[in-house]
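Chemist: Any chance you can model this:
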Amino acid sequence: MKKLVLAFTGTALLVAAAVTYTVSARHDSADAEPVAQLTLAPGQLLFRSVPTGRVGAVPLADPSAKPQLSALKCDRFAVAKQTAVCLAVQPGTLPAVTDVLVLDDHLGVRHTETLPGTPSRARVSPDGKRVSWTLFVTGDSYAQTGFSTRAGLYEVDSGRLVKTIEELPVFVVGDRYFASDVNYWGITFAPDGNRFYATLGSKGKTYLVQADYARFRGKAVRENVECPSLSPDGKRVAFKKKVGAGVWRLSVLDLASQRETELAETRSVDDQALWPDDHTVLYGLDNAVWAVPADGSGAPRKLAGDAASPAVTG
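Modeler: So this is what the prediction gives:
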């Protein structure tokens, strides 16, 4: 395994961006617009409408079509199979409180957890049996900057709740890692729903952690990897790589060869990318959803405007 040498910086900028995103983008000015009864039928690009905060949908084959907007309002949104998750900050709560809504295939609420923090990332395992989230939380005494991240999991079938994976035993270069400032964020699941990846941040560094959910243990496999997103074939991870102060470059890591490929998107992307297939990566940037080839070729292509937090139904 390569020696882990790159540095972790800029988490405070992430928090500021997340808070600004949450507060400034939750408008109610379009409440009079028609409301659609959306489902998780295949072939859709779903996203968070920036002007309204509502979950919208367009055909994946025709993303320029006029979107249908549901009544559901979220700050982050994700889907897989017949399960969706919506993270919605409760307005006017200080410190922030977020509702984690587990949804069925008609976007009806199956389960709700109310947790401290501001929405950051959300994912559903490819089998639809587990949902995950990342929240920014202020006031943790061990964090010198006054905040931390909390990444949690919920089992849809059993109802088991893991409020935080901070106690996950992780091995770095073969040794069990211990630190009081450990933070996790950006969980992504393998097709089997058991293997998952996440970012571990500690002592000024970030690591890509590969973990086994059933055994509840993990290992660091790469440094300077944030917000991983596993490809449908389970062989590659799209991620944001720190290249400067508050600047991230979208890249793809081949897990077997450890070869990195920078994608054609040269702007800084602060998002957890999404794979609609094994050849393309989607992401939110500048209040729009974009697509770029996963092999480093081509150029970014705008799919939907006034949109964020893309999700695709298969």
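Chemist: C-alpha from now on. contacts and neighbour counts both.
Modeler: Fine.
Chemist: List of residues touching stretch 99-119?
Modeler: 18-19, 22, 37-41, 72, 75-76, 82-90, 95-98, 131, 133-138, 156 (CA atoms under 8 Å, 6 or more residues apart in numbering).
Chemist: what's the first-to-last distance across that stretch?
Modeler: 9 Å (CA to CA, to the nearest Å).
Chemist: Is the closest residue to residue 222 other than its chain neighbours part of a helix or strand, or is it coil?
Modeler: Counting by CA to CA, 6 or more residues apart in numbering, residue 208 is the residue found nearest to residue 222 once chain neighbours are left out, at 5.1 Å. Here residue 208 is recorded as strand under DSSP: H, G, I helix; E, B strand; the rest coil.
Chemist: dump the residue contacts of residue 208.
Modeler: Per CA under 8 Å, 6+ apart, neighbours of residue 208: 197, 198, 199, 200, 220, 221, 222, 223, 224, 225, 226, 228.
Chemist: ranges for the strands of the stretch 201-314 of the chain?
Modeler: 205-212, 217-223, 226-230, 236-244, 247-254, 260-262, 280-284, 288-293, 301-305, 307-312 (DSSP state E, counting those that start in this stretch).
Chemist: Including distance to residue 152, could these go into a markdown table?
Modeler: Below are these laid out as a markdown table (distance: least, CA to CA, whole Å):
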| stretch | distance to residue 152 |
| --- | --- |
| strand 205-212 | 14 |
| strand 217-223 | 15 |
| strand 226-230 | 14 |
| strand 236-244 | 19 |
| strand 247-254 | 24 |
| strand 260-262 | 28 |
| strand 280-284 | 22 |
| strand 288-293 | 26 |
| strand 301-305 | 29 |
| strand 307-312 | 18 |
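Chemist: and this one, so I can compare the two:
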Amino acid sequence: MTPKRRLLVLVVSVLLLAGLGTGFVLHAASRAADTNQARAGDPTVTAGGVGLDQRARIAFVNSAPGPHRTEVAAVPAAAPGAARTAAQLKCARFYAASGTGVCLQSGLGVVSQTNRAVVTDAALHTEHTFALAGTPSRARVSPSGHLVAWTVFVGGESYGAAFFSTRTSIVDTRTWQLQSNLEDFAITLNGSRYHAVDDNFWGVTFAADDDTFYATLGTGGHTYLMRGSVAHRTVVSVGVQNVECPSLSPDGTRIAFKKRILGGASLWHEYVLDLRTLKQTPLAEHRSVDDQAAWLDDRTVAYALPHEGDVKSTDLWSVPADGSGAARLLIRDASSPAAL
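Modeler: Now for the predicted structure:
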């Protein structure tokens, strides 16, 4: 092949690659535009400040189509259907209490996927970031704002999968001391010290004393409710099985959780456990809820369910915590609720 012909082939190849690249970019832009395209009845979302120290508001991750999708937003607790204000902080999972927020982020880096936990102040300014070992799953902040916890999937993508692996971490925001893996804590199960290669913890919820927490331990094909101590690095079984993603009530007496139902079409049902009597009360939500419920007050819990007709979005629903009433739509196109 002559030098002139080689040059011609090179030029044609470059032009073809450029055309393909442009096509891919335009296709991606078209898909993004479809994702952000507004729908009839979509909520009104405006850019603005979201203060975690504001009272009588609900913060959440906005999933309404548009430029503010996945941003932390807030609405008045008394008018959850009102126009929402969205900050610029984008999260896959979020929670907040007493002016401390935790935002779990998942995105594509130059070479691979990058996952991180961002701990924020009341104005959603970053105070500290931590690299995550996997895909974001659960996030919680203690009532005082001094302790932050998160769970990620290290292997698998769903709690409904036959095999999955999690890692749960706790950090003290006063010292930034990180407990990177609850599996390193001393485990007491049914009165005996316990350790197995399939130990998995997920779904931390904190008590008001800045030490006690509850979490799910999955091992040997079973799930157990565990009570832990951050200071002593211990976790002890409470005596109740089939408890996942616990959430402690504001008064510290009850735990909302999802219970795996073997029969019927649903996979998990929402229950409330009385910690004094261990009595379990089924809630009036009959759909399968794969979420860590959040208490709006001592009488009501909230959780996310897939938005009808849009698998990329969820809606927030609420239900009375005593088993009465019925589930009702709380906030459309939203997830990760936190009552401020």
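Chemist: TM value for the aligned chains?
Modeler: In this superposition the chains share a TM-score of 0.85, using TM-score structural alignment, normalised by the length of the first structure; 284 aligned residues with a CA RMSD of 2.2 Å.
Chemist: Distance check, the counterpart of residue 253 of the first structure in the second structure against residue 70 of the second structure.
Modeler: Correspondence of residue 253 of the first structure to the second structure, assessed by TM-score structural alignment: residue 273. According to CA to CA, residue 273 of the second structure stands 32 Å off from residue 70 of the second structure.
Chemist: out of the two, which sits in the more crowded spot?
Modeler: residue 70 (26 against 22; other CA atoms under 10 Å).
Chemist: Alignment lookup: that one to the first structure.
Modeler: By TM-score structural alignment, residue 70 of the second structure lines up with residue 53.
Chemist: Surely that match is in contact with residue 27?
Modeler: Yes. With contact defined as CA atoms under 8 Å, residue 53 of the first structure counts as touching residue 27 (6.5 Å).
Chemist: picking up where we left off before, quick one: which of the contacts of stretch 99-119 of the first structure sit in strands?
Modeler: 72, 76, 83-89, 97-98, 131, 133-138 (DSSP state E).
Chemist: How about residues contacting stretch 167-174 of the first structure?
Modeler: Residues outside stretch 167-174 of the first structure that contact it (CA under 8 Å, 6+ apart): 1, 176, 177, 209, 216, 217, 218, 219, 220, 221.
Chemist: Now the residue nearest the centre of the first structure: closest residue in space, sequence neighbours ignored.
Modeler: Note on the first structure: the residue nearest the mean C-alpha position is residue 121, at 3.5 Å, using CA atoms, centre = their mean. The spatial neighbour of residue 121 of the first structure that comes closest, neighbours along the chain excluded (CA to CA, 6+ apart), is residue 134 at 4.9 Å.
Chemist: Repeat that for residue 220 of the second structure.
Modeler: residue 198 (7.0 Å).
Chemist: so what's that neighbour up against?
Modeler: 218, 219, 220.
Chemist: Quick check: which element contains it?
Modeler: Assigned by DSSP states H and E, residue 198 of the second structure belongs to no helix or strand.
Chemist: That one corresponds to which position in the first structure?
Modeler: Using TM-score structural alignment, the partner of residue 198 of the second structure in the first structure is residue 181.
Chemist: For that match, give its distance to residue 280 of the first structure.
Modeler: With CA to CA as the criterion, residue 181 of the first structure and residue 280 of the first structure are 35 Å apart.
Chemist: before we move on, the earlier item: between the strands of the stretch 201-314 of the first structure, which one is closest to residue 190 of the first structure.
Modeler: Nearest of those to residue 190 of the first structure, taken as CA to CA: strand 226-230 at 6.6 Å.
Chemist: Which stretch of the second structure lines up against that closest one?
Modeler: Going by TM-score structural alignment, strand 226-230 of the first structure lines up with residues 244-248 of the second structure.
Chemist: Strands of the stretch 51-200 of the first structure, start to end?
Modeler: Under DSSP E, counting those that start in this stretch, the stretch 51-200 of the first structure gives strands at 54-59, 68-73, 76-80, 83-89, 97-103, 109-116, 118-124, 130-138, 147-155, 161-162, 170-172, 175-176, 183-189, 195-202.
Chemist: Tabulate those strands (a markdown table), appending distance to residue 294 of the first structure.
Modeler: As requested, the strands of the stretch 51-200 of the first structure are exported to a markdown table (distance: least, CA to CA, whole Å):
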| stretch | distance to residue 294 of the first structure |
| --- | --- |
| strand 54-59 | 21 |
| strand 68-73 | 28 |
| strand 76-80 | 20 |
| strand 83-89 | 25 |
| strand 97-103 | 30 |
| strand 109-116 | 34 |
| strand 118-124 | 20 |
| strand 130-138 | 24 |
| strand 147-155 | 26 |
| strand 161-162 | 32 |
| strand 170-172 | 28 |
| strand 175-176 | 33 |
| strand 183-189 | 17 |
| strand 195-202 | 19 |
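Chemist: now for the ones you listed, which one comes closest to residue 303 of the first structure?
Modeler: strand 54-59 (9.8 Å).
Chemist: hmm, back to that, show me what contacts the residue nearest to residue 121 of the first structure?
Modeler: Counted by CA under 8 Å, 6+ apart, residue 134 of the first structure has contacts 119, 120, 121, 122, 149, 150, 151, 152, 184, 185, 186, 187.
Chemist: Can you tell me how far the third one is from residue 41 of the first structure?
Modeler: Looking back up the chat, that one is residue 121 of the first structure. For residue 121 of the first structure relative to residue 41 of the first structure (CA to CA), the value is 23 Å.
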